[in-house]
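Enquirer: only geometry, no sequence info:
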């Protein structure tokens, strides 16, 4: 069974229906919905994680601090808060590919990755990524990890939220932090995707 059970169109339709119902019932206002969207588009989310990754790629001292204590290193950049109190970053290398899940629910580092995608919360992903990570990465995400590379699956919890420092792509040596951050995807920081080529 695929971890990506619902299409983006189905998800968008469900979100619109829920939004309309909440507004109709007086639970939320259009302004509140817009503000929440703005928060997750601009104040927390994958773009913040991407900026942390880009800094780690260009600043070896920061990278060492990030791998030692991700919460403290992110705080240096003004990134932190709810669901990001205890973060751990694991590094992808030529020999190790890391992937993140939460087998109990959907624990996830919101300050650096935003809200978890629906597939991350699906039982199919949560159960199967632990049992057969290579197959899930290949079949559901198009990421083919060679047999020579060890795959490590990290189980986030309410006490510890993991995320991935992806490998810096070849050919990106002359890019500045902003350009590097644009290459980083949310999925690459979960381990279910790779960084875009420059």
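Expert: Everything's here; your move. The shown structure was predicted, so the numbers you read here are calculated from the model rather than taken from an experiment. Numbering: from 1, shown residues only.

Enquirer: when you work out contacts or count neighbours from here on, use the C-alpha atoms and nothing else.
Expert: Noted.

Enquirer: tell me how far the helix ranked longest in the chain lies from the chain's centre.
Expert: Secondary structure assigned by DSSP state H gives helix 8-24 as the longest helix of the chain. Counting by CA atoms, centre = their mean, to the nearest Å, helix 8-24 is centred 23 Å from the centre of its parent chain.

Enquirer: buried sites along that helix?
Expert: For helix 8-24, burial by neighbour count (16 or more other CA atoms under 10 Å) applies to residue 19.

Enquirer: now do it: which elements does it pack against?
Expert: In terms of contacts (3 or more CA pairs under 8 Å, 6 or more residues apart in numbering; DSSP states H and E), helix 8-24 is not packed against any helix or strand.

Enquirer: quick one: distance of whichever helix or strand comes after that helix to the chain centre.
Expert: Going down the chain from helix 8-24, the next helix or strand is helix 30-38, by DSSP states H and E. Helix 30-38 sits 22 Å away from the centroid of its parent chain (CA atoms, centre = their mean).

Enquirer: included below, for side-by-side comparison, is a second structure:
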């Protein structure tokens, strides 16, 4: 079993709570920083913007994070083979 990062564990807990608690889901969509603070005690710095969106059966969101070089200067370019990533190659 793969070890999840703290961020992944928190994300899983937030999603689970949103599925189970319509009031929390509404709060999360309206003001995600307040919802996380009030429910999980997570305090995000003022300079961090957080947007919560809800997917549906027909609407999906692809989040494109900043490139590693924007976070850690002087990092090498990451090369991902599409076939390996999507499991379509052989």
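Expert: Structure's in. What do you need? Note that this is a predicted model, so its numbers are computed, not measured.

Enquirer: now the TM-score, please.
Expert: Scored by TM-score structural alignment, normalised by the length of the second structure, the superposition of the two chains gives a TM-score of 0.62; 75 aligned residues with a CA RMSD of 3.3 Å.

Enquirer: what span of the second structure lines up against the longest helix of the first structure?
Expert: Under the alignment (TM-score structural alignment), helix 8-24 of the first structure falls on nothing in the second structure.

Enquirer: name the SS class of residue 59 of the second structure, please.
Expert: At residue 59 of the second structure the chain is in coil, as set by DSSP: H, G, I helix; E, B strand; the rest coil.

Enquirer: give the equivalent position in the first structure for it.
Expert: Using TM-score structural alignment, residue 59 of the second structure lines up with residue 96 in the first structure.

Enquirer: counting neighbours, what do you get for its match?
Expert: 15 (other CA atoms under 10 Å).

Enquirer: thinking again about what came up before, next, the angle helix 30-38 makes with the longest helix of the first structure.
Expert: Helix 8-24 of the first structure runs at 140 degrees relative to helix 30-38, counting by axes from the mean of the first three to the mean of the last three CA atoms, to 10 degrees.

Enquirer: picking that back up, ok, the match of residue 59 of the second structure to residue 78 of the first structure distance?
Expert: 29 Å (CA to CA, to the nearest Å).

Enquirer: next: residue 101 of the first structure.
Expert: Counting by CA to CA, the gap from residue 101 of the first structure to residue 78 of the first structure is 25 Å.

Enquirer: between those two, which is the more surrounded one?
Expert: residue 101 (27 against 10).

Enquirer: so what's the more buried one closest to, chain neighbours aside?
Expert: Distances taken as CA to CA, 6 or more residues apart in numbering put residue 155 closest to residue 101 of the first structure, at 5.1 Å, once the chain neighbours are dropped.

Enquirer: okay, residue 179 of the first structure and residue 54 of the first structure: tell me how far apart.
Expert: Here residue 179 of the first structure is placed at a distance of 8 Å from residue 54 of the first structure (CA to CA).

Enquirer: also residue 126 of the first structure?
Expert: Taking CA to CA, one finds residue 126 of the first structure at 28 Å from residue 54 of the first structure.

Enquirer: who has more neighbours, those two?
Expert: Per other CA under 10 Å, whichever of residue 126 of the first structure and residue 54 has more neighbours is residue 54, with 25 against 21.
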